[in-house]
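Visitor: predicted model and sequence follow; I will ask about them next.
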Amino acid sequence: MILHTNKTYQIGEITVTKIEEMRLNVAPPSFLYPAWEPEELESNLHWLTPSNMDATTGNLIQSIHTWLVRTRHHTILIDTGSGNDKERPKNPIFHHLNTPYLQRLAAAGVRPEEVDYVLHTHLHVDHVGWNTRLVDGKWVPTFPKARHVFPKLEEDYYGSPESHNDVNVPSLGVFEDSVAPIVASGQAERIGNDGGEYLDNFTFRPTKGHSIGHMSIELRSEGQQALFSGDVMHHPFQVVRPDWNSVFCEWQDEARASRRWALEHAAEHKLLFFTPHFAETSAGYVTRQGDRFAWRYE
């Protein structure tokens, strides 16, 4: 399996490098997208295969990774993937993982104690897992000096019984083992409902829908811009069909509106678009084609 972990992007004076945790080849389009229309497949098959869709199984190919951002002053992670050793019996893709994620981070030149900030788009299973690791039977912070920054709405919801139900599989047990220890250690910072600027180069943009307080994160440096999209989209097929929500989108209308905003914003401003689940390099550009959008990996 080829892991796209080494490409580094330059946004002004800031570098961004993908640190891949794992690849997925498990979801047929009909599962991931309840509104799936099979007739869309033929006209898009030329760019979907082989890197974004497995022609043998018909499953969509996805990635789970984090983005390592290095400024002149800080070492930052955008989300933290799924984590090892987590109890996820109802979500077997993430159950008792044993991936070399920290080794890949080290290969990029970063040790856990050197991470200054972790910026979270939301608090789902595959975005907060490496917040903690299992040491002597206890979940302890993986990045001992890092400030973890996330939307307050996410903490309020996923830290409450309201979110603990069989429908919301992406969050079952996640807050307890991957977020609560960060709060207890005093490393958590919250972003208000309206988002806003953080540090010198980042802006949290509210993009509710996939989750209650989901935010995309804009990066600016020396006149250049990028967007860490979070889960407004799970696969480049949604660039072509932004009306399709994933099976994991909890607020349907808001999810479509947020996806449309992200696509229009990226196309209008020519933003480099960093995704958490697209395959290949996982980064690229959105362009308009009439009243539709198109995707190009960078």
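Guide: Received, thanks.
Visitor: C-alpha from now on. contacts and neighbour counts both.
Guide: Fine.
Visitor: in the longest strand along the chain, what counts as buried?
Guide: Ordering each strand of the chain by length in residues (DSSP state E) puts strand 14-27 first. Judged by neighbour count using 16 or more other C-alpha atoms under 10 Å, the buried positions of strand 14-27 are 14-23, 26-27.
Visitor: let's bring in a second one:
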Amino acid sequence: MKSERESENESESDSAQRILLGDVEVIRITEWAGPFTPARTLVPEAGPHVWKDNEHWLAPDHWQPEEDMAVAALQTWVLRSAGRTVLVDTGVGNGRERPGSPEFHHWQGDFLERLAHAGIRPQDVDTVVNTHIHGDHVGWNTHDVDGHWTPTFPNARYLMPAADDFHFGPDNAYGAGLRLDDRLIYEDSVAPIHRAGQAVLWDGTYRIDEHLTLESAPGHTPGSSILRLASGGERAVFVGDLLHSPVQILRPACNSCFCMDADQAVATRRRILERASDAHELVVPAHFGGTGAVEVRRDGAAFALEHRERW
């Protein structure tokens, strides 16, 4: 996949893809894509043989073998469902203080223009889903208006996992003070949503409409969640950061370097992949390159990918 930085002349239409699942239209808006970090930094427990043995399909969309770099995408999934416009995760955002993530420190991009090109105006968004409270999932919750962080989507309910809001918020001292970025993320991308009265905290399950349901899926963070889509016989599951790379489908016991509770993350990943395989759900991770979505099947005690194109 070409890096967006290397493809500045690429048309905005190339950053959006659409698929119809039952009565729900799914639109993919890519904020950034390209090589992100060394492969075994991203998934430390996946040995080099896992990548090399699967190079024929991992490269180039998910891995650059020459540099041994994992390829990732920052993207928002827009769902038009039951008369609503729902955004799943909101990327990095512009102008943020992110000293712990130098690649996105003071980032400036054209995300809102990409949304507009896909026919989505901020005022028309009804619901924002933050699958969890990490900086690359909540950034465009807000934007800078005259020096103040203000909700980007003025008419939306922002659905946030209660467990993450507690962990990363002031009551738990911004993630127990382990990372400066956690405080900065909460203050510029979450707290303004609370002040505006637009935050909805939930736990367990939360039904958005007849097609869309949120479920807790902890491990990556205390409140990590997934979004299930079921419409007209079609099924999909938006898994957030449950998966950072397809190698975690082949080796579900391998966590990313960002997972906070290793054992819980593995158990959750296995549970979600088992259901996706049995229910024929399209698996839609937050950061996959390529088509951005995969189908999985059971392969003994593990899982394998179905190589069917859905986009």
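Guide: Nice, thanks for sending it over. Just so it is clear, the model here is predicted, and its values are computed rather than measured.
Visitor: can you give me the helices for structure 2?
Guide: Secondary structure of structure 2, counting by DSSP state H: helices at 39-42, 48-53, 55-58, 111-117, 135-138, 162-168, 173-176, 180-185, 191-195, 247-250, 262-279.
Visitor: stretch 257-266 of structure 2 aligns to what range in structure 1?
Guide: Under TM-score structural alignment, stretch 257-266 of structure 2 corresponds to residues 247-256 of structure 1.
Visitor: counterpart of D146 of structure 2 in structure 1?
Guide: In structure 1, D146 of structure 2 lands on D136 (TM-score structural alignment).
Visitor: for the stretch 1-150 of structure 2, just list every one of the strands.
Guide: 16-21, 24-38, 63-64, 69-81, 84-88, 127-129, 142-145, 148-151 (DSSP state E, counting those that start in this stretch).
Visitor: one step back: tell me how far the match of stretch 257-266 of structure 2 is from the chain's mean position?
Guide: Averaging C-alpha positions (C-alpha atoms, centre = their mean, to the nearest Å) puts stretch 247-256 of structure 1 16 Å from its chain's average.
Visitor: for that stretch, which positions count as buried?
Guide: Those buried within stretch 247-256 of structure 1 under the rule 16+ other C-alpha under 10 Å are 248-250, 252, 254-256.
Visitor: how about JSON lines for those residues, with distance to K270 of structure 1 added?
Guide: Output for those, formatted as JSON lines (distance: C-alpha to C-alpha, whole Å):
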{"residue": "F248", "distance to K270 of structure 1": "28"}
{"residue": "C249", "distance to K270 of structure 1": "26"}
{"residue": "E250", "distance to K270 of structure 1": "29"}
{"residue": "Q252", "distance to K270 of structure 1": "27"}
{"residue": "E254", "distance to K270 of structure 1": "24"}
{"residue": "A255", "distance to K270 of structure 1": "22"}
{"residue": "R256", "distance to K270 of structure 1": "21"}
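Visitor: same list, the strands of the stretch 1-150 of structure 2, but as TSV with distance to A199 of structure 2 please.
Guide: Output for these, formatted as TSV (distance: least, C-alpha to C-alpha, whole Å):
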stretch	distance to A199 of structure 2
strand 16-21	27
strand 24-38	23
strand 63-64	37
strand 69-81	19
strand 84-88	14
strand 127-129	9
strand 142-145	12
strand 148-151	10
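Visitor: what's the counterpart of L102 of structure 1 in structure 2?
Guide: Using TM-score structural alignment, L102 of structure 1 sits opposite L112 in structure 2.
Visitor: roughly how far does its match sit from V138 of structure 2?
Guide: As defined by C-alpha to C-alpha, to the nearest Å, L112 of structure 2 lies at a distance of 14 Å from V138 of structure 2.
Visitor: deepest in the core, which of the helices of structure 2 is it.
Guide: Most buried of these, by mean neighbour count (mean count of other C-alpha atoms under 10 Å): helix 135-138, with a mean of 24.
Visitor: packing partners for that helix?
Guide: For helix 135-138 of structure 2, the packing partners by 3 or more C-alpha pairs under 8 Å, 6 or more residues apart in numbering; DSSP states H and E come out as helix 180-185.
Visitor: tell me which residues are up against the helix it packs on.
Guide: 97-100, 134-135, 138-139, 168-169, 174-175, 177 (C-alpha atoms under 8 Å, 6 or more residues apart in numbering).
Visitor: mean distance, it to its aligned residues in structure 1?
Guide: For helix 180-185 of structure 2, the mean deviation from structure 1 after alignment is 3.6 Å (mean C-alpha distance after the TM-score superposition for structure 1).
Visitor: R190 of structure 1 -> structure 2?
Guide: R190 of structure 1 maps onto L201 in structure 2 when the alignment is built from TM-score structural alignment.
Visitor: so how far is V190 of structure 2 from that match?
Guide: L201 of structure 2 is 11 Å from V190 of structure 2, by C-alpha to C-alpha.
Visitor: compare those two (neighbour count), which wins?
Guide: V190 (25 against 16; other C-alpha atoms under 10 Å).
Visitor: contacts only, for that one.
Guide: Counted by C-alpha under 8 Å, 6+ apart, V190 of structure 2 has contacts 138, 141.
Visitor: that one matches what in structure 1?
Guide: Per TM-score structural alignment, V190 of structure 2 is aligned with V179.
Visitor: gap between that match and H234 of structure 1?
Guide: 23 Å.
Visitor: T213 of structure 2 is nearest to which of the strands of the stretch 1-150 of structure 2?
Guide: Among the strands of the stretch 1-150 of structure 2, strand 127-129 comes nearest to T213 of structure 2, with 10.8 Å by C-alpha to C-alpha.
Visitor: packing partners for that closest one?
Guide: Partner elements for strand 127-129 of structure 2 (3+ C-alpha pairs under 8 Å, 6+ apart): strand 84-88, strand 157-161.
Visitor: where does it end up in structure 1?
Guide: Residue span in structure 1 matched to strand 127-129 of structure 2, by TM-score structural alignment: 117-119.
Visitor: how big is the offset of that stretch relative to structure 2?
Guide: Superposing on structure 2 and averaging over aligned pairs (mean C-alpha distance after the TM-score superposition for structure 1), stretch 117-119 of structure 1 comes out at 0.7 Å.
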